[in-house]
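**Q** Got a predicted model here, sequence first, then my questions.
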Amino acid sequence: MAPITVLHPQVLPMEKVLRDPIHNYIYIQHQVILDLINTKEFQRLRRIKQLGTTSYTFHGAEHSRFSHSVGVYEITRKICDLFQRNYPTQNSNDGLWDDHERLVALCAALLHDVGHGAYSHTFEHIFHTNHEQMTQQIITSPETEVNHVLRQVSDDFPAQVASVIAKTYPNQQVVQMISSQIDADRMDYLLRDSYFTGTKYGNFDLTRILRVMRPYQGGIAFNFSGMHAVEDYIVSRFQMYQQVYFHPVSRSMEVILSSLLKRAKDLYEMDQLPHDFAYETLKPFFDNQFSLKQYLKLDDGVLNTCFSIWSECDDHILKDLARRFLNRKPLKSAKVNDDTRSLLPTLRNLIAEAGFDPYYYAATNDSFDLPYDSYNPSSKKPQTQIELMQTDGSLIELSTVSTLVKAISGKITGDERFFFPREMLAKGNQLEIFTPVYQQFEKYLHNDRLIFPK
């Protein structure tokens, strides 16, 4: 690997900028940040969509993990500037901002998503990878250009940056900039995803929120005077999940993608997957024995090439699923709940009678989100609650003073859906066996206890 030169001092003699539709300019002021952006591991993020299959619903959502990552860096840079300007530390015990933490915060912000795989969460589910663990591995592995750049700061600097991702870094102010209920990551993806999906749900007053953020001994709080800006952010996040992230068509395409990868994996295990580019590319993942180098070779485009090859293969299920995914042929869906779940075996049987293998063509998918919750250390994944700082310096948790946030605090939103082939609703199908099956299937869907599909 060719060495990457890091100039000293770490601050560039003249800052560089990236034009950005969300932040206007992204300011690069440190050589290490510029060098990290130019590593092959970070450039790979250009080839991974930020929103995965959502572009099948909102056609403008073609933005990448790269653009999001530099956006998170820029918000973090602004936070550091505001903290240093307004809350600089005077002694080691005052709980204010120590600007020596700036570089580790900026690097962690920039690299927080570098470990995402092709099609992100669906790929993780099938092949049991974890993007946060992969991010830490990329940062700490001597095989990567990212690690080489970070080690130019100091030998232990990669471990420091990785500990921010792992949330074990000693200074919680740095951790909460990147990972909390209101952090640079979430603030950028709400604004960016809203912009590129052509929606307005994710808009909130970023400038105001940054102005009211402040460090304290336990992390980051918000001045009480900024409560309404924080409320606006919480509501925006709530709406984006309901209207964009949980959209039934996007989830349908995720189900097809999941079934497509499952079918390929099943064929591989039966030694029936053709020995071609797709086979050689995914073999390490089918065997669950992949190296970091093999993982980093994957991106959305590589997987799409695999799908294109499979769209012409002999296996009719793999071929059909590949064509459905590539050509945007989503499944239909109906909401289910505890009262209607008992109908699903019957619906699966009808799908099988119609000629579709329900293992690949029928699925339940649930998407749930907790818009906001006060800290609960006994929960499976305890979240950092949002603290408001009053004029006397005391802290008060957001939902105790905001009736708006209290109304949605602790309330899980979302739904569970049953996905099935669109053909099950194709009236006029000429197959003799299909007409009675279709009529029976539709009768169940029109049952008063089921919500008719969208």
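**A** Received, thanks.

**Q** When you work out contacts or count neighbours from here on, use the C-alpha atoms and nothing else.
**A** OK.

**Q** now Asn130: how far from Gln137?
**A** Using Cα to Cα, to the nearest Å, Asn130 is found at 11 Å from Gln137.

**Q** These two: which is more packed in?
**A** Between Asn130 and Gln137, counted using other Cα atoms under 10 Å, Gln137 has the larger neighbour count: 20 against 16.

**Q** Next SSE downstream of the strand ranked longest in the chain?
**A** Counting residues, the longest strand found in the chain (DSSP state E) is strand 11-20. Sequence order places strand 24-30 as the next helix or strand after strand 11-20, per DSSP states H and E.

**Q** Which strands or helices does that next one pack on?
**A** Strand 24-30 makes packing contacts with strand 11-20, helix 65-86 when contacts are defined by 3 or more Cα pairs under 8 Å, 6 or more residues apart in numbering; DSSP states H and E.

**Q** Would you mind putting those into a markdown table with distance to Thr168 and mean neighbour count alongside?
**A** Shown next, in a markdown table, are these (distance: least, Cα to Cα, whole Å; neighbours: other Cα atoms under 10 Å):
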| stretch | distance to Thr168 | mean neighbour count |
| --- | --- | --- |
| strand 11-20 | 27 | 12 |
| helix 65-86 | 18 | 21 |
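
**Q** for the ones you listed, which one sits closest to Phe246?
**A** helix 65-86 (19.2 Å; Cα to Cα).

**Q** Nearest to Arg47, out of the helices and strands packed on strand 24-30?
**A** Per Cα to Cα, nearest to Arg47 of the helices and strands packed on strand 24-30: helix 65-86, 7.9 Å.

**Q** which residues are in contact with that closest one?
**A** 22-23, 26-27, 42-50, 97-99, 102, 105-107, 109-113, 177-178, 184-185, 187-189, 192, 210-211, 213-215 (Cα atoms under 8 Å, 6 or more residues apart in numbering).

**Q** Mind doing that once more with 7 Å?
**A** Helix 65-86 is contacted by residues 26-27, 45-46, 48-50, 97, 99, 102, 106, 109-111, 113, 177, 184-185, 188-189, 210, 214 when judged by Cα atoms under 7 Å, 6 or more residues apart in numbering.

**Q** Next up, a structure to set beside the first:
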Amino acid sequence: MEYAKQKLDEEKVFKDPVHRYIHVRDRVIWDLIGTREFQRLRRIKQLGTTYLTFHGAEHSRFNHSLGVYEVIRRIVDDVFVGRPEWKQEFRLLSLCAALLHDIGHGPFSHSFEKVFSLDHEQFTQRMILENTEVNSVLRRVDEQFPKRVAEIIEKTSENKLVVSLISSQIDADRMDYLQRDAYFTGVSYGHFDMERILRVMRPREDQVVIKQSGMHAVEDYIMSRYQMYWQVYFHPVTRSAEVVLTKILHRAKWLYQNDYAFEQRPTHFFSLFQEDIKLEDYIQLDEAIILYYFQMWQNEKDDILRDLSNRFMNRNLFKYVEYDPAKEYKKAMELEKLFYQIGIDPEYYLIVDSSSDLPYDFYRPGEEEERLPIHLLTPSGELQELSRKSHIVSGISGKRRTDHKLYFPQDLLKDDSSHKKIKKQIREILDLS
């Protein structure tokens, strides 16, 4: 039988805390799950440093990727099947893109990317298109299939309907991670009626639309996302851990480039430090590797690398105060000078960190990131943009919220015998009691 149509002799299931069961009948999907590139996702946390804030947040990109696959499977096998706008030939393409959409994420994801100027989406493309086990499986469907899957994930495919299933303002990716992250962090914000949303989803030529009768379930979903970003994803303690993590990597890179003799040579980082990372080097990186080096760097001769590594491994993180860069930049400059005077390098110990989110947006042609709005399908068959019908969504539509905090090591500013006067001045500027 043609490989693309092969089914397993018996359905495989993964027991899942969010979707109860994840069902696999397709041979292609089962083979993709077994590849080394996909199994690597077991060793990449879904929420990076959030486990230092919410101790239950130990779940992985592997969990999430299976979850997104399951949401898509339910849509294409239960909701869309038999509808004239849906072509059955899109089914396997949708399932593979859902399963592989996050395969290029690195350890501690976005913090890691910022330091080394990486883009996980580029590595997703490379893992699908280059000489990998994933590519080998996809090519068994047909030689062009890896390219078609990659284009869906990259959002360059002409198949806008499948793209919107994987990546839009209401997609399978968000519907899984909001519920999964809420479950593992123990918060109540991320829960919404996914069953209702799935029932009212309808395929159209270029996007998924929602029956107007499901508008309130969509409102709930959007507010859940809003709350999760500000209560979980942008939690100030998580951000503090990210700041410390980022500064460890910056320090290690700077030391390498200045010929520092490491007690524990960072072999796995060499191609990153040299800004010439090969795909195989990237695939071999996971969070266990990173944490091994952080553990060992607690014994380094370099004071900054040793201290920051110790802080991260033992959760002695930076404290923070609210900060307005437009009004308080002079305060930051003054603090920088005072930090230097007491022998603390502000490059590593005085950090402004910003978070920003746009919970929902209507279509803005020509914007750098064009967001396809959510459309409601009225009983008459017309499409109306969500914020025109929903007062709740209209109230937050297009409104970006940004938050800034100033992070610093409060324990180093205690009133001890050294630099007593300057430390007191710093604490007064920071308004520390």
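**A** Arrived safely. Everything quoted here is computed from the prediction, not taken from an experiment.

**Q** Distance to Leu34 of the first structure for the helices and strands packed on strand 24-30 of the first structure - can I get that in a markdown table?
**A** Shown next, in a markdown table, are these (distance: least, Cα to Cα, whole Å):
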| stretch | distance to Leu34 of the first structure |
| --- | --- |
| strand 11-20 | 8 |
| helix 65-86 | 11 |
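
**Q** what's around the closest residue in space to Tyr256 of the second structure that isn't next to it in sequence, how many residues?
**A** Take Tyr256 of the second structure and drop its neighbours on the chain: the residue closest to it by Cα to Cα, 6 or more residues apart in numbering is Phe273, 7.2 Å away. By other Cα under 10 Å, the residues close to Phe273 of the second structure number 20.

**Q** Phe273 of the second structure matches what in the first structure?
**A** Applying TM-score structural alignment, one finds that Phe273 of the second structure aligns to Phe286 in the first structure.

**Q** Touching, its match and Arg263? I think so.
**A** No. Counting by Cα atoms under 7 Å, Phe286 of the first structure sits too far from Arg263 to count as a contact (11.3 Å).

**Q** so who does the equivalent of Gln384 of the second structure over in the first structure touch?
**A** Per TM-score structural alignment, the equivalent position to Gln384 of the second structure in the first structure is Ile396. Ile396 of the first structure sits next to 387-389 when contact means Cα under 7 Å, 6+ apart.

**Q** cool, now which of the residues you listed survive the switch to the second structure?
**A** Of those, the ones still in contact in the second structure (both residues aligned by TM-score structural alignment, their matches' Cα atoms under 7 Å) are 387-389.

**Q** Tabulate the residues you listed (a markdown table), appending secondary structure and distance to Leu318 of the first structure.
**A** Compiled in a markdown table, those are given as follows (DSSP: H, G, I helix; E, B strand; the rest coil; distance: Cα to Cα, whole Å):
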| residue | secondary structure | distance to Leu318 of the first structure |
| --- | --- | --- |
| Glu387 | strand | 51 |
| Leu388 | strand | 53 |
| Met389 | strand | 56 |
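
**Q** which of those residues lies closest to Tyr360 of the first structure?
**A** Glu387 (45.8 Å).

**Q** which residue lines up with that closest one in the second structure?
**A** In the second structure, Glu387 of the first structure lines up with His375, judged by TM-score structural alignment.

**Q** same question, Lys78 of the first structure
**A** Lys78 of the first structure maps onto Arg74 in the second structure, by TM-score structural alignment.

**Q** picking up where we left off before, just the closest of the contacts of Ile396 of the first structure to Phe441 of the first structure, please.
**A** Comparing the contacts of Ile396 of the first structure against Phe441 of the first structure with Cα to Cα places Glu387 closest, at 51.0 Å.

**Q** neighbours around the closest one, how many?
**A** Glu387 of the first structure has 20 nearby residues by other Cα under 10 Å.

**Q** OK, contacts around Pro409 of the second structure?
**A** Applying Cα under 7 Å, 6+ apart, the residues near Pro409 of the second structure are 318-319, 349.

**Q** Swap in 8 Å and give it another go.
**A** Contacts of Pro409 of the second structure (Cα under 8 Å, 6+ apart): 317-319, 349-350.

**Q** Phe222 of the first structure now?
**A** Counting by Cα under 8 Å, 6+ apart, Phe222 of the first structure has contacts 209, 212-214, 386-389.

**Q** hey, where'd the strands end up in the second structure?
**A** 7-16, 20-26, 201-203, 208-211, 319-322, 351-357, 375-377, 383-385, 401-408.

**Q** so can I have TSV of the ones you listed showing distance to Val243 of the second structure?
**A** As requested, the strands of the second structure are arranged in TSV below (distance: least, Cα to Cα, whole Å):
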stretch	distance to Val243 of the second structure
strand 7-16	32
strand 20-26	36
strand 201-203	40
strand 208-211	38
strand 319-322	11
strand 351-357	8
strand 375-377	38
strand 383-385	39
strand 401-408	8
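
**Q** ok so, going back, filter the contacts of Pro409 of the second structure down to the buried ones.
**A** Taking 16 or more other Cα atoms under 10 Å as the criterion, what is buried in those is 317-318, 349-350.

**Q** Just tell me the aligned range of stretch 240-253 of the first structure in the second structure.
**A** Against the second structure, stretch 240-253 of the first structure falls on residues 228-241 (TM-score structural alignment).

**Q** Contacts made by that stretch with the rest, please.
**A** Under Cα under 8 Å, 6+ apart, the answer for stretch 228-241 of the second structure is 47, 49-50, 52-53, 178, 182, 189-190, 312, 315, 317-320, 353, 355, 357, 407.

**Q** Filter those down to the buried ones and hand me the PyMOL line.
**A** A single PyMOL command is used to select the members of those judged buried by 16+ other Cα under 10 Å:
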select buried, resi 47+49+50+52+53+178+182+189+190+312+317+318+320+353+355+407
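
**Q** Stretch 39-48 of the first structure: which residues count as buried?
**A** Per 16+ other Cα under 10 Å, stretch 39-48 of the first structure contains these buried residues: 39, 41-42, 44-48.

**Q** typo on my end, it should be stretch 415-428 of the second structure
**A** In terms of neighbour count (16+ other Cα under 10 Å), stretch 415-428 of the second structure has its buried residues at 422-424, 426-427.

**Q** Tell me who's in contact with the counterpart of Phe145 of the second structure in the first structure.
**A** Phe145 of the second structure maps onto Phe157 in the first structure, with residues paired by TM-score structural alignment. Contacts for Phe157 of the first structure (Cα under 8 Å, 6+ apart) come out as 104, 150-151.
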